[in-house]
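Asks: Let's see this in three dimensions:
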Amino acid sequence: MELCFATNNAHKLEEVAAALGNAFPLRTLREIGCADELPETTGTIPGNSHQKARYVFDHFDVACFADDTGLEVDALNGEPGVDSAYYAGEPRDNERNKALLLKNLDGEPNRRAQFRSVFTLVYRTDSGEVVEQQFEGIVAGTILTAPRGEGGFGYDPLFMPDGYTQTFGELPLSEKNKISHRARALEGLVAYLRGV
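Replies: Below is the predicted model:
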């Protein structure tokens, strides 16, 4: 099955392409002619994932999947969560987002957090039935008091996954792809696709 990954995020595309390898031909939004800003208005991670995948499927009639991801911090009642990319407001700015997170956690002893990714796959079967499936991946860890590492993107330099002494910003992409939230959700997606 040829698939479109419904994202405009080059970092996510790189991560997912590396994880998929040559198992499934992957098309980008540009390759299917989609220059639209994908909607993300549901207020939840699973909802936004579904909304983006369904938008591309409905408008471009291609099998596709989309993800939505958020950093959920215990001491902040799950924030930034679904608003992770725009935590510090418009326009999207990773440095301002990280600075606001550190400010909001200043003096807070509980630094527990988790990254959560939800992938939604939408495709049409040979008989014409439209199928939707969701796959979730979670990785727990700790938010540091200062960023470490130049790799990854977003909050990666602040997030140390459980069982590691390096942040997602310090781990090589190959190692991060074995344990990350996105990798775990992707595992479920790939396992499902292999059975289709």
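Asks: Every contact and neighbour count from this point should use C-alpha atoms.
Replies: Noted.
Asks: For the spatially most central residue of the chain, which non-adjacent residue is closest in space?
Replies: The centroid of the chain falls nearest to Thr69 when counting by C-alpha atoms, centre = their mean (3.8 Å). Of all residues not flanking Thr69 in the chain, Ser117 sits nearest, at 4.3 Å (C-alpha to C-alpha, 6 or more residues apart in numbering).
Asks: With Met160 instead?
Replies: Leaving out its chain neighbours, the residue that sits closest to Met160 by C-alpha to C-alpha, 6+ apart is Thr167, at 4.2 Å.
Asks: residues contacting the one you found?
Replies: For Thr167, the contacting residues are 148-149, 156-161, by C-alpha atoms under 8 Å, 6 or more residues apart in numbering.
Asks: swap in Leu189?
Replies: Under the criterion of C-alpha under 8 Å, 6+ apart, the neighbours of Leu189 are 119, 121, 134-135.
Asks: Among those, name the ones in strands.
Replies: The strands, defined by DSSP state E, take in 119, 121, 134-135 from those.
Asks: Which other helices and strands does the helix or strand containing Glu72 contact?
Replies: Taking DSSP states H and E as the definition, Glu72 sits inside strand 64-73. When contacts are defined as 3 or more C-alpha pairs under 8 Å, 6 or more residues apart in numbering; DSSP states H and E, strand 64-73 sits against strand 3-5, helix 45-60, strand 80-81, strand 112-124.
Asks: Which residues in the second one does the neighbour count mark as buried?
Replies: Same thing as helix 45-60. For helix 45-60, the neighbour count (16 or more other C-alpha atoms under 10 Å) marks 45-57 as buried.
Asks: ok, residues contacting it?
Replies: The contact list for helix 45-60 (C-alpha under 8 Å, 6+ apart) reads 6, 32, 34, 38-42, 62-70, 81-82, 117-123, 134.
Asks: how about this one, so we can line them up?
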Amino acid sequence: MEIILASNNVGKIREFNELFASLDITVRPQSDFNVEDADECGLSFIENAIIKARHAAKKSGMAAIADDSGIVVPYLKGAPGIHSARYSPVKEEKANNLLLLKNLEGVADKDRAAFFISVLAFVRYAEDPTPLIAEGRIYGRILTEERGSQGFGYDPLFLIDGLDKSMAELELVQKNQISHRAKALANMRDQLKFVVRKPVSNE
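Replies: This is a model prediction of the structure:
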């Protein structure tokens, strides 16, 4: 079974294919089918994931999967949230991190709680009325300065609960075991087992 991923991110393609290999599912980027990015006009991670999945399915005629992820800081009323990748006016990782630090300047540790969230949506076809939804979260708090050189985005600012390490201080193998996306992918894989399961023979 082939599924189109509503993304062209090489890392995501590899991660999805590794986890879904046991189900004989191959994930291909939307660029293989000349599918442009969808207009992410939803008000939540779930809405945006579904919008992207439906868009990719409609343009390609294939089953599609999409993810929407980001970092949420309750003290900032959920920001950066669905705007995580474009939090700052210049929409660059370094600028996003600097703006987050600025907006939390002087805020006590107890109010710097945060979580990474990843929401996946799978549709069999564009108008699928019962999309599969999977969610993963990892909790922690926002540091006052960056720590670690691994990872990307907000990873250097996110201190993981119970580990005393930032996300950027984890080795890739460990990160892929505990991250929000890893949890969402494992959840989706369990649901997809029923989608690709072969019918029981009467013979």
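Asks: how about the ones in strands among the contacts of Leu189 of the first structure, which pair is most distant?
Replies: Distance extremes for these: the farthest pair is Leu121 and Phe135 at 8.4 Å, using C-alpha to C-alpha.
Asks: For the first structure, which segments count as helices?
Replies: Here the first structure has its helices, by DSSP state H, at 10-20, 45-60, 94-104, 173-179, 181-195.
Asks: Mind checking the ones you listed for the one nearest to Asn77 of the first structure?
Replies: Set against Asn77 of the first structure and scored by C-alpha to C-alpha, these come closest in helix 94-104, at 11.6 Å.
Asks: Provide the aligned range in the second structure for the closest one.
Replies: The alignment of helix 94-104 of the first structure onto the second structure (TM-score structural alignment) spans residues 93-103.
Asks: May I see the buried residues of the matching stretch?
Replies: Using 16+ other C-alpha under 10 Å as the test for burial, stretch 93-103 of the second structure gives 93, 95-101.
Asks: Just the contacts of Thr167 of the first structure: which are in strands?
Replies: Secondary structure defined by DSSP E assigns 159-161 of the contacts of Thr167 of the first structure to strands.
Asks: got CSV for these, with distance to Gly89 of the first structure and neighbour count too?
Replies: Below are those laid out as CSV (distance: C-alpha to C-alpha, whole Å; neighbours: other C-alpha atoms under 10 Å):
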residue, distance to Gly89 of the first structure, neighbour count
Phe159, 21, 28
Met160, 25, 25
Pro161, 26, 23
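Asks: Pro25 of the first structure: which of the residues you listed is nearest?
Replies: For these, the nearest to Pro25 of the first structure is Pro161 (30.5 Å; C-alpha to C-alpha).
Asks: how about the nearest residue to that closest one, chain neighbours excluded?
Replies: The spatially closest residue to Pro161 of the first structure, leaving aside those adjacent along the chain, is Gly141, at 4.1 Å (C-alpha to C-alpha, 6+ apart).
Asks: Kindly report the same for Gly153 of the second structure.
Replies: With C-alpha to C-alpha, 6+ apart, the residue lying closest to Gly153 of the second structure is Glu93, at 5.2 Å.
Asks: Surely that neighbour touches Tyr154?
Replies: Yes: look at Glu93 of the second structure against Tyr154 with C-alpha atoms under 8 Å: they come within range, at 7.5 Å.
Asks: Residues in contact with stretch 91-108 of the second structure: which ones?
Replies: Residues outside stretch 91-108 of the second structure that contact it (C-alpha under 8 Å, 6+ apart): 80, 84-88, 112, 144-145, 152-154, 157.
Asks: and the nearest residue to Asp161 of the second structure once chain neighbours are set aside, how far is that from Tyr154 of the second structure?
Replies: Excluding its sequence neighbours, the residue lying closest to Asp161 of the second structure (C-alpha to C-alpha, 6+ apart) is Gly140, at 4.6 Å. Separation of Gly140 of the second structure from Tyr154 of the second structure (C-alpha to C-alpha, to the nearest Å): 12 Å.
Asks: and what of Arg112 of the second structure?
Replies: Per C-alpha to C-alpha, Arg112 of the second structure is found 14 Å from Tyr154 of the second structure.
Asks: who has more neighbours, these two?
Replies: Per other C-alpha atoms under 10 Å, whichever of Arg112 of the second structure and Tyr154 has more neighbours is Tyr154, with 23 against 18.
Asks: Pull the contacting residues for that one.
Replies: 71, 93, 96-97.
Asks: Go through the residues you listed and say which is closest to Val195 of the second structure.
Replies: Distances from Val195 of the second structure to the contacts of Tyr154 of the second structure, taken as C-alpha to C-alpha, are shortest for Ile71 (30.2 Å).
Asks: And the closest one, what's its match in the first structure?
Replies: Ile71 of the second structure maps onto Leu71 in the first structure, by TM-score structural alignment.
Asks: Before I go, just wanted to say thanks for your time.
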